[in-house]
Each structure stands twice: as structure tokens, then as C-alpha cells.
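Undergrad: sequence unknown, structure follows:
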């Protein structure tokens, strides 16, 4: 199941933004690799991606976590990650640097990114 996060929840589950002055020095707080979908309710491509992420959250349950952040409700969080276009998808591996991809992707592209980047 995809979990929607507020700024406070994000800081407890993903990154504590007050601990770092630059996003490159953040320490991931989760116990599984994660995908964070930065979206807005009015965004057509975001609405296309949402059911794909729901399916992937089910298929990879126990292996990855899928979060979403509404950029209109959490503008400070969007600004902290430099979100300028949506959907913006943040892939967070257990070790290594997170990677941001922008725009809607088909399900097979998400699966490839999960397999090659998050679960390798």
C-alpha cells in the first residue's frame, strides 16, 4: 500500500531534513529501499502513475516501501528536494545515493528501476 506522508512523517520515516544542510548528506531512516512520489492532485501524469505505484507496492510488499508526497500540501518538502516538475519520483536504495526521475513512466520502467537500482 502506498503511504501518503506529511513533512513530519517524512522526517521520521525517510530523511530528517533538519540534520543536514544539503540533501546530498542525508541519511536514509528506513529499513527497506523506498520510492517517494512527489505529486499534485490536479496533475494528469501524476494520476496515471498513482495506480502503477499502488500495484508495485503490492507486488514488492516486504521488499520496498512506496510513499507519496502532495507538493501542494507540503511545499517545504517539495522545495527541499528542488521539485520543479511533477511527477518527480525519488528512488532511495539502502546504500548509495538516491536518484530522482521526473515524469510519468510505464510500469515496466518502474520495475526495471526497482530491480536494478533498489534491489540489486
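TA: That came through fine. All values derive from a computational prediction rather than experimental measurement.
Undergrad: okay, CA-based contacts and neighbour counts for the rest of this
TA: Will do.
Undergrad: Which element, helix or strand, includes the most centrally placed residue in the chain?
TA: Residue closest to the mean C-alpha point of the chain, counted by Cα atoms, centre = their mean, is residue 36 at 0.9 Å. Taking DSSP states H and E as the criterion, residue 36 maps to strand 34-39.
Undergrad: Could you tell me how far that strand lies from the centre of the chain?
TA: 2 Å (Cα atoms, centre = their mean, to the nearest Å).
Undergrad: Below is structure B, check it against A:
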């Protein structure tokens, strides 16, 4: 019986060490994604996480009713890297950001990295494009939209001309 005692103890210690290493690694990954800040890509499109979303768009933890924090109307793109229509929409949004420079702001939210944010706003279809006017409630559209449709929505919902 003594022959089996030490290998069993060593096995339990090894399993405990591996489990501890994996859980501490998962925690550090989680911390990295939640503390990331807003980042601006080459086209002026700003990528948001939950913290920067509250700062630039809407602080849903403080406010019960919609209160847009921005200075210009916005387009929110809830997307995922693996989503084909999202990939097709991205260059359209970059073009619109450049063409409407200073008149609108395009924000992108990666739903795989910001699951809580996507869940809070009930995002179930990708891409989900939310048009946020300075006054009034935001309006959402699901799926890929060609540039001409986007320009029409910018004009009608956001009340912005080129």
C-alpha cells in the first residue's frame, strides 16, 4: 500500500498546480480585455470597450433613460471578427467616417470581446448598426447595408448632410 501513496500525492499536487496556472492565466486575460481603452484606427473609426462606451456613448450603469454623451451624431457597429457581413461593412464605415469627418463619429464594438455590453443592449444579430442622433432615441438596423442605404439613414435618422 505504501508504494502507491507517494505517486498519488505527487499526482494530486501536479493537477492542483496546473489548475491554478490555468485559472490565473484566464483571470489575467479577462483583466486585459476589460481595461483596454478606446482605440482609433486609420480611418478615424473608434473601437470601444465597456468602459470607453460609458464615457463616449452612454453610461448605462448611471442612467436609466437614454442620454447620449457625444458631441456629434454617431453610428455604433456591433460586430465580430469572424462575421462575413461585418467584414464587408467595415470599409463602408471607414469611408463614411472620412466623408462625414467631424459631422458624425463611427464607433465599433467587438461583441466577442465585449459580451456584457452586447448583452446589455440585446445584440443578437451581426452586424447590428445603431444610429445615434444628438436628440431622440437611437435606431438599429441589422445586417449589411450598402453605402447608399447608410447615407440615406445618416440623412434621415442622424439629420446630417455631407
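TA: That came through fine. Not measured: the values here are computed from a predicted model.
Undergrad: picking that back up, now for the helix or strand just after the strand holding residue 36 of structure 1, which elements pack on it?
TA: The helix or strand immediately downstream of strand 34-39 of structure 1 is helix 44-59, counting by DSSP H and E. If contacts are counted by 3 or more Cα pairs under 8 Å, 6 or more residues apart in numbering; DSSP states H and E, helix 44-59 of structure 1 sits against strand 65-70.
Undergrad: so the strand it packs on aligns onto which residues of structure 2?
TA: Mapped onto structure 2 using TM-score structural alignment, strand 65-70 of structure 1 spans residues 105-110.
Undergrad: give me every residue that touches the residue lying closest to residue 63 of structure 1 once chain neighbours are set aside.
TA: In this structure, residue 63 of structure 1 finds its nearest non-sequential neighbour in residue 32, 6.3 Å apart by Cα to Cα, 6 or more residues apart in numbering. Residues in contact with residue 32 of structure 1 (Cα atoms under 8 Å, 6 or more residues apart in numbering) are 62-65, 93-94.
Undergrad: any idea what residue 32 of structure 1 aligns with in structure 2?
TA: That one, residue 32 of structure 1, aligns with residue 72 by TM-score structural alignment.
Undergrad: Distance of the residue in structure 1 sticking out farthest from the centre relative to residue 37 of structure 1?
TA: Centroid-distance maximum for structure 1: residue 21 at 20.0 Å, with Cα atoms, centre = their mean. Remark: distance between residue 21 of structure 1 and residue 37 of structure 1 (Cα to Cα, to the nearest Å) = 22 Å.
Undergrad: what about residue 91 of structure 2, how many neighbours?
TA: Neighbour count of residue 91 of structure 2, defined by other Cα atoms under 10 Å: 13.
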